[in-house]
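**Q** Okay, here's the prediction I keep looking at, along with the sequence it came from:
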Amino acid sequence: MIKNKQSRNLINYLMVFFLLISGPVLAAAPAAGTVIKNQATATYKDSSGIEQTTTSNLVETLIQQVGAFALEQSQSRYGIADQVTSFPHILTNTGNGDDSFTLGASDNTGDTFDFDSINIYPDANQDGVADSNTPITTTGVLAAGESFYFVVSAKVPLTALDGNTGEFDVTGTSEFDPTLQTIINTDEVIVSDKAVITVTKSISANSGEAGTGPYTVTLTYGNQSTSDATDVTLIDELPVGMTYVDGSAEWSLTGSAVVLTDANPGDAQGVGTDTVVYCAYDTSCTNIEDQVTAVIAQVISGDSGTISFQVELDSDIDAQTLLNTGEFSYNNGSVVIADQETNTVPLEVISTPGVVANGSDTINTEGAEEPVNQATGTLGSTVAFDNIIWNRGNSTDTFDISVDEVASTFPAGTTFTLYQSDGFTPLLDTDNSSVADTGPLGAGEFYNVVLKAKLPMTGSSVGDNSGLGFDVTKTATSTTDPSITSSVTDHLVEITGSGVDITNVAAIGGAGVKGEGIGPETTAQTQLVFAPGESGVFQLYINNISDVADSFDLSYSKDDPFAKGSLPAGWGVSFHVDAGATDCSVLGPVVSNTSIIAPNTSKLICAQVSVAAGTAFDGNAVSIYFKAESPLTGVSDIKHDAVYLTADHRLILEPDHHAQVEPGGTQTYVHNLHNPGNTTFTDITLAATDTLSAEGWTTKLYEDTDGDGVLSSADQPVGTYTLAPGETQIIFAKVFAPSSAPLGATNLTGITASGSTDAGGSTPVVVTVSAQDMTYVAKSNMTIAKRQGPDANCDGAVDSGFSFSFDTFQAGPNTCVLYQLTATNQSAGLAVNVRIDDSIPEFTTHFTNGGTLPVITVGTITTQPPEGDTGMVAGNAGNVIAGDAVSLTFGVRVE
């Protein structure tokens, strides 16, 4: 390299640049055939508010080849008439693919002479001297970035005179792309009849690894003129990365026995006039301490020699080609010829791959900040590890990244995905090796590869793996030398389960919230109060207290320990979504699972509790437990609430009756004393009064002792009764009309029942109910009785084992019930215009059994609704003689 050179001859370039821009960084043009891959990601929140990531398809762009090259350099040298002057040149393929280049040399016009010959020769060893006498016209194939060294030799004609100049052009043309502009160097020869010195430079090797040496640099000088030259000065400033070896210089005239001193520029070494003053990289070399300087006292005509010294490559130098050009000057016997250059000598610093994978972006040594730790990961969540891949080599390298899933101690079901440093874009295979990689990294650079571990949802994975945690190893492998690898371990200390907490009133942290924390609680957190036959709604907030989305199955129990689905008899529970009012005032569809709840959010569930009418009152709140359990992880919480049933103290005495009686006759009425509430009545007494008692009317009350629904001799007078919830006592009221009773006389019999019950207060509650029977005197006396029978298969006949009776029985949905109405003439005379009427009861529809029902034993059916409808059923029996009866039978279907 030339020291203190103020200007250089122009180097002509033709270069086509590709600019790949990533932020502010500019990267080198990719090689032809390189596939640029790109994959996008989209991050969004789904309808449940859960963040999701999806990747696009992979798109690829194939880089085409573009030709470009550089040719250097134009020069001016001194020459001698009838001798050859040589010019070293370098052609470098700066395109992105292989190319061959055509070389040419042609004499210029407008100068003072034409050359006898101009030939191009290869200089494969880059010593500035032609390798052979065979001219060439092409470089052969050069890879991208490869240089071709050659020498152009031009013979000066014998007739050339001192001071004459001759020029010729050296050209290079791309064979891949002939449309590229031809690059031209122009070389000039200045003819001199004085001393002419030539200097070439060489090095003992063309390549070496960083930190190696020594390598011998040789400067060869010669004087082919007929005159002597004096003060021949050789200068060499070494490039950065190359270090001079102290005490290594030799001069060919003194031989290896004499080591030239690096210091004291005034110290001449040699014999007589053959001396050299040598100074190299020493502080004593005033103004020239950073170079090699050798001043040879004289070089006589026809003489030649060498100055050599050794260099070493610095250990921290990046892979590159170091270029070194020497400079020389001399006195030609008349003037000083200055600023002459040698050929350029390359020394390639060989690539030495190296890699370190660790957890530090400031320290590039093995084990730094390893293992890469994450404290916890929730089941189903994604845990990210930042791994730093350092290029410890001295050249650009790409590192394949592999994950050892086989040796991983993460739980089965864990999936691993590699991402670029942004943590979102998938890590791609940039060099088509079928393995994801870092992309090109310059020497000393690092890249953050993000490994994401998607943990399974299974609850069996929870814990710290017996204190060992969970490990996975990631390995970076040099693509320059696959034997160069480095591994880093990613460590997860513990996997935690998902979490759920059921609260009342509000979500966790809300105003008035009840039941925070893991249950079940010792005491009920919320208590509803309602009566049997009614329902109430608990507002349950299902809080997902983990960092991963989850859903939770819903269940209930009356017991602790929890017994799924257990409830007191007559109770029911159903879970509903809130229908939009956010207070469960309007219930949505029934659910058994919450559906997905986003991390650290909650969902309102409405738990409706219903209690059947008649459920017994005991004055105590009934506990009910609600459970939310993840079907994936098994994590759960139980909430303790309660229901207090109010007292429903009711007695019913029914129905009211009206009938006829003959003077001196009797009429019997059937009444039901029923407890439809949820409290027990005790000390129930009954009494009857008649409005015509003064005229001799009397009423006696009997119980249905034998339970057949018909007053008989077995039935005893009424006494004192206790009725539990749902129980009924049949009472007969037998009315006696005096023989003196006139036709048309009407007696009203009032029947009362009175009993006491405990309704949860400090004193019992007394309830009195009544019914009324109206009896009038007539010559005829018709009675009507209604009996029923089950018809489960709806075939129009009472089921086997049953008969029409007054008994109560159970009937399921979509089964049938048959009713039989019997009217009896209990008088001694004829009953005329006898009509029987009834209606289809609630929760049933008319059943006709294909048209065979309804039916009447005497007379005709006058009114009936269609099959499946509701309404009146009536029959006209006409006249019924004394003691006869007529029956009407119809059917209904239970909804």
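**A** It's in. Residues are numbered from 1 along each chain as shown.

**Q** CA atoms for contacts and neighbours, from now on please.
**A** Noted.

**Q** which SSE is residue 340 in?
**A** In the assignment (DSSP states H and E), residue 340 maps to strand 336-350.

**Q** Could you give me the buried positions within that strand?
**A** 337, 340, 341, 342, 343, 344, 345, 346, 347, 348, 349, 350 (16 or more other Cα atoms under 10 Å).

**Q** Remind me what it packs against, helices and strands.
**A** strand 84-93, strand 197-203, strand 207-209, strand 320-331 (3 or more Cα pairs under 8 Å, 6 or more residues apart in numbering; DSSP states H and E).

**Q** here's the one I want to compare it with:
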Amino acid sequence: MKHSFQLSKLAASLAVIGGVSLFSSQTMAAVPLAGTNISNVATATYTDNTGTERVVTSNEVKTLVAQIGSFTLEANRSAQTTPNGQVSLSHILTNTGNGTDKFKIELDSAYAGTFSFDMTKVAVYLDRNKDGIADSNVALQSTDLIELASGESVGLVIVATTPSTATKDQLDQIKITATATQTALYSTVSKENDDTVTITTGAVMQITKAASVSVTQAGKEIEYTLTFKNTGNATATNVAIFDVLPASVEFVKDSARYSGSSNGLTDLSTDGDNFEYNDTKKAFLFNIREVKANTTGTLKFKVKVKANTPASDIKNTAYVDPDGKLVDPTDPTGPREPIKIGDLPPNPNTPPIPEDPSNPTTVPSNPSIVTVEGTYSGSVNDALNDGFKDGETSTNGDDLITVAGQQGVPVLFGDAASEPVVVHNRGNATDTYNLTIDKTAFDAYGVLPAGSIVEILKADGRTPVTDTNGDGIVDTGPIEAGKNAQFVVRMTLPTGEVIAASGVGVKLVSTSVKNAEVDTLKLVISALTANSVDLTSKTPEDTTDPVKGEGVGVPTSVVDKTTPPATPAIFDITINNTGNIPDNYVITLPNVPDGWTVEVFEKDSSGNCTTTKVTNSGNIKATESKSFCLVVTPPAGTPADTAHDIKVEIKSPATGTKDDITFNVKVEEQRQLTFTPDRQGQVAPGGTIVYSHVLTNTGNILEGDKTTYPLEIDWSSTLAGVNTSIYVDINNNDITDAGELVTGTTALERNASLAALLAKTNGAGLSQNEAVNILVKVEAPATATAGESDTTIVTFKPTGSNNKPADVLITDRTVINLGQVRLTKSQAVSACGTAPTTYVTTNLTAKPGECVYYKIDAINDGNVNASDVVISDTVPSYTTIYQGSVKPNPGASESGGKVSYTVSTLTPAATATLEFAVKVDQ
């Protein structure tokens, strides 16, 4: 009977949380993950017939890394048990492929053994932490599959019960098979392990070790309980229980107790109780004449952690031997006798124990781990060399730091200008101290104003302290015994805040994370000095009133200016720090009209506006001032006579001091067109080229309609025989469509055609800020020769006498060129060493280990030679060059991931080809 299992998505998630392993990225670095994109573009350089070096690029080709399947199942196991006994067998399933897959698990008898398992009494369980013990008694069901991502692993534990009819020395095997579900990805879709179980009818001893505490301190005692039992079917004789103690503990004299007895076992070897402790070996041995089948016993003993033991783990394992040792080691069938203390090795952690190759039955307990804590004591105060605590006296500090601050400026405690803030470790082990702020009132001091921020910083006064131990509270980080660490406390009061005459303060609280011991340091702000500011505007042209806006700001304008659309009006604004400390001010513009640009710029030392835009004044010393340029720009097309008040506000983020000033800007009428850009290109004799330009009305009135301000068009070309056509790209598709051509044999007809076409763009003419694409098509005469050029000038001329703007024009230069190289790249996927016969430019898929073959063709589409032709390419990421694949050979070469082929001269219609292959990493 077979069992199949599948782990659901939910169960898989739980398995990952509980301990399903994931390999590190380095483990899988050699194989790119499925779906990784390998893309590449080739380049070529050549010199055309004019002597000009040119560069062309190929199309991009892409290769996606395909998924490959690979997994492991480990390992074969062996165990002994009695008839009708239970045995556990552990395995690890790991997905070593480059993508996610699901796996089916099957159990079956491996071969016809001397007994046969009843497969209904064989089940498999998840072992999330892979400790060889099933996580629960809920077996995997036949409806479950195990889904593992690349690099993930999970433990499996088989629990089997042997038949009651099995006899001594009989054995059988259980086969566990894992099969991948995406079979096409694998060369071998199944892996299996064979577990061998042998029947014994003798004694089977087991032992566990438990400590009375999981955490202790130096100088304290630990009591261990060794529980041993015989799960076999026969009495065990000459049973020995022993333990070699670690160096960090001392055995407590006469502390051993056997199976709950109140009478102690003495440490002497001559007292007849079969228990002895040897100080030299740091080991004890307890011999028991016999342990009957299905019986259990305990042995308790105590150890004391040495006083100088640092914070660390005490790890120890005890052992049980079920049958003593041979009286005559040369006679394996001879009588046996109890083990003696001298038989124990110095380190019993490597079987066989005792050192007797004929005695492999010694059984270890589980490792017992007890964590030793140090003694912990800490303090926080204002003294570097004295770790005194609250309530203790000191000549080096008074546990109080008092600082007089300035309004709007953070108040610092512990920096170079004040007394230090120091946390001391007074214990004998490394400790970490949580740092918190107690804002409740103390002594005669008031509390901080609402909204105050208190920050604890490292000694540099900039870096905030963080939570290093994960308890959600910022802390000092580990401080070694006898050492200290300095900190800075920064208090930021709300903007413009004042404090009571008595001062305000907080307590910095230091709490050991080991024993919750608390100490405090008082931090007091005794006073705050206020600040002030005045925002004005300098108008030196007004000799009677050269400074406007002095004093408290008013809502009416202090300076008025007029400007055309899109032309800036510039005002001076000067910030005067009338306070008594340095300050900075945020500059805001609260009422900027929609579409208008209002900006503030720095001034240079000569008072000229710079291009450095600011939103903050920067630091201004007390009693000093700093001037800026306020630049107000109405948007292009703003109607004439539009007027707006522009308000400027400043406010200190530190002190809260503020002021404002208001200016007025009125807009003039403006007419303006732009026509851009100039372009240039190449064309063969008889060929055509189309240039795209943009005509834009940047004024504030309609241009190009038939009645008010019509536009005139004119163009000229310099090359004899050239044919030039002008198109208005009505549908904005950059194509010279029918119905978009400017027609007419006279200037009057062409202007009328232009007006009709512009009326189809977005209503009559070009409205304010409207733009239209103008396409210029140049057709070279068939008789043109290489090197000749044409210059076409297209001009738009506004009309009317009212603020008539200047004509706008573009220049297109076209060069006749006979040589032209075109580059095409194609690819194919094949087994490495087997060159493909068909190449494509479309996307392909390649597996790790396969080769991608590239072919780059350089074709001379011109009618003259192209010289100095070099075709270049690079080896893509996730691949390596496949040696021997670079062609032509000789001629082409690869070095350092770069592939090149120097063709030299490429004649008209000729093709030069570079070929090479890369192997996808595996």
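**A** Received it, and whenever you're ready, just let me know what you need. From a predicted model like this one, the values you see are computed outputs, not experimental measurements.

**Q** Can you calculate the TM-score here?
**A** Here the TM-score for the pair of chains, by TM-score structural alignment, normalised by the length of the first structure, is 0.33; 415 aligned residues with a Cα RMSD of 7.3 Å.

**Q** Show me what the following helix or strand past the strand holding residue 340 of the first structure is packed up against.
**A** Downstream of strand 336-350 of the first structure, the next assigned helix or strand under DSSP H and E is strand 355-358. Packing contacts for strand 355-358 of the first structure, counted by 3+ Cα pairs under 8 Å, 6+ apart, involve strand 382-391, strand 470-478, strand 485-496.

**Q** ok, 7 Å please
**A** If you count contacts as 3 or more Cα pairs under 7 Å, 6 or more residues apart in numbering; DSSP states H and E, strand 355-358 of the first structure packs onto strand 382-391, strand 485-496.

**Q** just the angle between the longest one and strand 382-391, please?
**A** When axes from the mean of the first three to the mean of the last three Cα atoms, to 10 degrees is applied, the directions of strand 485-496 of the first structure and strand 382-391 differ by 160 degrees.

**Q** tell me what strand 485-496 of the first structure is packed against?
**A** Strand 485-496 of the first structure packs on strand 355-358, strand 372-378, strand 470-478, going by 3+ Cα pairs under 7 Å, 6+ apart.

**Q** and the angle for the longest one with strand 372-378?
**A** It stands for strand 470-478 of the first structure. Using the same axes, to 10 degrees: strand 470-478 of the first structure against strand 372-378 is 140 degrees.

**Q** dump the residue contacts of residue 90 of the first structure.
**A** Residue 90 of the first structure makes contact with 71, 72, 147, 148, 149, 150 under the criterion Cα atoms under 7 Å, 6 or more residues apart in numbering.

**Q** Isn't the third one up against residue 93?
**A** So that's residue 147 of the first structure. Yes - in this structure, residue 147 of the first structure is within contact of residue 93 by Cα atoms under 7 Å, at 6.3 Å.

**Q** picking up where we left off before, for residue 53 of the first structure, find the nearest of the helices and strands packed on strand 336-350 of the first structure.
**A** Nearest to residue 53 of the first structure, of all those, is strand 320-331, at 42.5 Å by Cα to Cα.

**Q** still on that earlier bit, could the helices and strands packed on strand 355-358 of the first structure go into TSV alongside mean neighbour count and distance to residue 833 of the first structure?
**A** Rendered in TSV, the data for those read as follows (neighbours: other Cα atoms under 10 Å; distance: least, Cα to Cα, whole Å):
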stretch	mean neighbour count	distance to residue 833 of the first structure
strand 382-391	24	88
strand 485-496	22	86
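
**Q** could I get those as JSON lines with distance to residue 503 of the first structure?
**A** Below are these laid out as JSON lines (distance: least, Cα to Cα, whole Å):
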{"stretch": "strand 382-391", "distance to residue 503 of the first structure": "28"}
{"stretch": "strand 485-496", "distance to residue 503 of the first structure": "22"}
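
**Q** closest to residue 700 of the first structure out of those strands?
**A** Proximity to residue 700 of the first structure (Cα to Cα) singles out strand 485-496 among those, at 78.9 Å.

**Q** after the longest helix seen in the second structure comes which helix or strand?
**A** Criterion DSSP state H: the longest helix present in the second structure is helix 747-762. Proceeding N to C from helix 747-762 of the second structure, the next assigned helix or strand is strand 771-779, under DSSP H and E.

**Q** Report the angle between that following strand and helix 747-762.
**A** 130 degrees.

**Q** Would you mind saying which of the helices and strands packed on strand 355-358 of the first structure lies nearest residue 276 of the first structure?
**A** Distance to residue 276 of the first structure, taken as Cα to Cα, is lowest for strand 382-391 among those, at 46.6 Å.
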